[in-house]
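> Sequence and predicted structure below; questions after.
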Amino acid sequence: MSVSDEDRREAEKTGELVSKKLMEIMDLQADIDALLRDKHPTPFGSKNWQYACIEALQRIVAMTAIQFVLFEPEGRVKGSDEFQIAAEKLVQIIIAQLKTLKTKKSDW
C-alpha cells in the first residue's frame, strides 16, 4: 500500500502538532505539580522529553495524570483504594511500554 507524498506531509504536520500539544500538557502538569508540592522541584515537564515519539509522550501524559490522583490523601474520594490498585498496575504497564519506545535523541 503506497501513500502519496501529500498524505505523508499532512500526517507529519499532524504528528508535529500533536507532539507540540502533548508537550504543552506536560508543562501544565509540571506547573500543577509545583503548586501541589510547594518548595519541591517537579519531575514533570517537557524539557526531558523533547526527542520522545508521540506514543511515548501520550503515555507520559497519562502516567502523570494517574500519579496526580495517587497523590490525593487516602479516603478523600470513595473507591480511591480500588483506583490505587488499578492505577499502580497501569503505571507499571506504561513504564514497561516506555522502555520499548523512542524517548531520547540517541534512540533515533
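That came through, no problem.

> only C-alpha atoms for contact and neighbour calcs from this point on.
Fine.

> Which neighbouring elements make contact with the longest helix anywhere in the chain?
Scanning the chain for the helix with the most residues, using DSSP state H, yields helix 5-36. Packing partners of helix 5-36 (3 or more CA pairs under 8 Å, 6 or more residues apart in numbering; DSSP states H and E): helix 54-70.

> any idea which helix or strand comes after the helix it packs on?
Later in the chain than helix 54-70, the nearest helix or strand by DSSP states H and E is helix 80-98.

> so that following helix versus helix 54-70, what angle?
160 degrees (axes from the mean of the first three to the mean of the last three CA atoms, to 10 degrees).

> can you pull the buried residues of helix 80-98?
Residues of helix 80-98 classed as buried by neighbour count (16 or more other CA atoms under 10 Å): 80, 84, 87, 91, 94, 98.

> Can I get those residues in JSON lines including distance to residue 63?
Putting these into JSON lines (distance: CA to CA, whole Å) gives the following:
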{"residue": "80", "distance to residue 63": "17"}
{"residue": "84", "distance to residue 63": "13"}
{"residue": "87", "distance to residue 63": "9"}
{"residue": "91", "distance to residue 63": "6"}
{"residue": "94", "distance to residue 63": "7"}
{"residue": "98", "distance to residue 63": "11"}
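
> what about versus this one:
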Amino acid sequence: MDYSEDEVNDAIKAQRLVCQKLLEIMDLQGDIDALLRDSHPSPFGSAKFKKARPEELQRMVMMTAIQFILFEPDDWVEGNKDFKVAAENLLNLTSSQLNWLKEKYPNP
C-alpha cells in the first residue's frame, strides 16, 4: 500500500503525540502512587520508557491502573476478589505481550 509523504508525516506526528500523552499519564500515575504510599519511592512514572513504542506505553499505563486496584483491600469495593482474579490473568497476558514487543522491536 502506498502512502503520500503527507500521510506518513501525519502518522508520525500522531504517534509522537500519542506517546507524549501516554508518558504524561505514566507520570501522573507515579504522582498518584507517591500520594498513596507513605514515604516509599514510586516504581511508576515515565523515566524508563522515553523510547518505548506506543503499544508498550498503552500496556504499561493499563497495567499500572490495574495494579492500583490490586493493592486495595478485598473489602473496599464489592467484587474486588473477582476483579483480582481477572486482573491477574490480564496482567499475565499483557506481560507476555510486552515481552513479545521487546523481542520484536528491541530498543536502540
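Looks like it came in fine. Just so you know, these numbers come straight off a predicted model, no measurement behind them.

> The longest helix of the first structure vs the second structure - mean distance after superposition?
Compared with the second structure after fitting, helix 5-36 of the first structure has a mean deviation of 0.2 Å; criterion: mean CA distance after the TM-score superposition for the first structure.

> For stretch 101-108 of the first structure, buried residues please.
By neighbour count with 16+ other CA under 10 Å, stretch 101-108 of the first structure contains the buried residues 102-103.

> got the end-to-end distance for it?
Start-to-end span of stretch 101-108 of the first structure (CA to CA, to the nearest Å) is 10 Å.

> So what touches that stretch?
Outside stretch 101-108 of the first structure, the residues that touch it by CA atoms under 8 Å, 6 or more residues apart in numbering are 49-53, 55-56.

> Now do the contacts for the residue nearest to residue 19 of the first structure when sequence neighbours are not counted.
Nearest residue to residue 19 of the first structure, sequence neighbours excluded (CA to CA, 6 or more residues apart in numbering): residue 54, at 5.8 Å. Shown in contact with residue 54 of the first structure (CA under 8 Å, 6+ apart): 15, 18-19.

> Most neighbours of all the residues you listed, which one?
Neighbour counts for the contacts of residue 54 of the first structure, by other CA atoms under 10 Å, peak at residue 19, which reaches 20 neighbours.

> ok so, going back, quick one: buried ones out of the contacts of stretch 101-108 of the first structure?
Using 16+ other CA under 10 Å as the burial test, these include 49, 51-53, 56 as buried.

> Which members of those are the farthest-apart pair?
Within those, 51 and 56 form the most distant pair, 9.8 Å apart (CA to CA).

> sorry, back to before: for residue 43 of the first structure, state which of the buried ones among the contacts of stretch 101-108 of the first structure is nearest.
Relative to residue 43 of the first structure, the closest of these is residue 49; by CA to CA it sits at 11.5 Å.
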